[in-house]
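Student: model this:
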Amino acid sequence: MLPVLSQASTPSVPNLDMYLPLVLLFVLALGFAVLSVLLGPLVGPSRANKAKLAAYECGIEPSPQPVVGGGRMPVAYYITAMLFILFDIEMVFLYPFAVSADALGMFGLVEIVLFIATVGFAYAYVWRRGGLDWN
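Tutor: As a prediction, the model looks like this:
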């Protein structure tokens, strides 16, 4: 008669069946990406003209002369917009602190004061350098 082995003495083999849907999803995504890249130029229209071959610059025709009634946006506008987004995203980090302020205690208070001081110094630096002036 053969000895009966208990469950604890058999080596455990991980059940990889639960990863099958994830692997299939990655294979499907990769296949779709490769198929899209390969079939796009073959199936899509290819009507090249002078406007399509020119460098794209916000839809404005590049010219050395200023355009009457418009023209390019000043770079300061984009810098101000990026600074606004940067400071806005930094302020979003205050929300998790407000939610869990009681649980964090004094450590959380010190950390959030240091964070606000860092953001304040960055804001003062940008303001002093004229990054927020509209001119």
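Student: contacts and neighbour counts: CA atoms only from here.
Tutor: Noted.
Student: gap between Pro64 and Ala76?
Tutor: 20 Å (Cα to Cα, to the nearest Å).
Student: quick one: which of these two has more around it?
Tutor: Ala76 (15 against 6; other Cα atoms under 10 Å).
Student: Following up with a second sequence; could you model it the same way so I can compare the two?
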Amino acid sequence: MLTDYATIGLFFLLAISFPLAALGLAALVRPRSYFNREKMMPYECGVDTKGKTWVRFKVNYFLYALVFLAFEVETIFLFPWAVKFNCLGLFAFIEMIIFLIILLVGLLYAWKEGALEWY
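Tutor: You can find the predicted model right below:
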């Protein structure tokens, strides 16, 4: 039983030592000083920024992304279910109907709140 813990401890030490070794090696080989000040200046796509660099984005962009992710998860769950549909039986069918109803309620809520309006 103690050998099992020793194996786990060895893997834990290896998991800790590899990232630390990589960071230490990177610290040894990185350049210590920058000769060119231009390298340290921020830029956007190779063009110098003009004006204010912090721009506020509408929350709707993030809401679109969240709704998209919700329906991506739906397809990830629906595909294997559809492949094995004949083998699963009535219980799996009812569970998937409940899952789809929950997603439909989420879609209707997002629609009601205006999360799908693009303006």
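Student: Quantify their similarity with the TM-score.
Tutor: The TM-score (TM-score structural alignment, normalised by the length of structure 2) is 0.66; 112 aligned residues with a Cα RMSD of 4.0 Å.
Student: How much space separates the residue nearest the centre of structure 2 from Leu63 of structure 2?
Tutor: Centroid-nearest residue in structure 2, with Cα atoms, centre = their mean: Leu69, separated by 9.6 Å. To Leu63 of structure 2, Leu69 of structure 2 is 10 Å away according to Cα to Cα.
Student: again, but for Tyr5 of structure 2
Tutor: 46 Å.
Student: between these two, which one's more packed in?
Tutor: Ranked by neighbour count (other Cα under 10 Å), Tyr5 of structure 2 and Leu63 place Leu63 first, with 15 against 10.
Student: Grab the nearest non-local neighbour of the more buried one.
Tutor: Ala115 (5.9 Å; Cα to Cα, 6 or more residues apart in numbering).
Student: corresponding residue for the one you found in structure 1?
Tutor: If you follow Ala115 of structure 2 across to structure 1 using TM-score structural alignment, you land on Gly131.
Student: try Phe91 of structure 2
Tutor: Match for Phe91 of structure 2 (TM-score structural alignment): Phe107.
Student: any idea how far Ala117 of structure 1 is from its match?
Tutor: 15 Å.
Student: burial of the match of Phe91 of structure 2, as a residue count?
Tutor: Neighbours of Phe107 of structure 1 (other Cα under 10 Å): 10.
Student: what's the helix or strand for it?
Tutor: In this assignment (DSSP states H and E), Phe107 of structure 1 forms part of helix 101-129.
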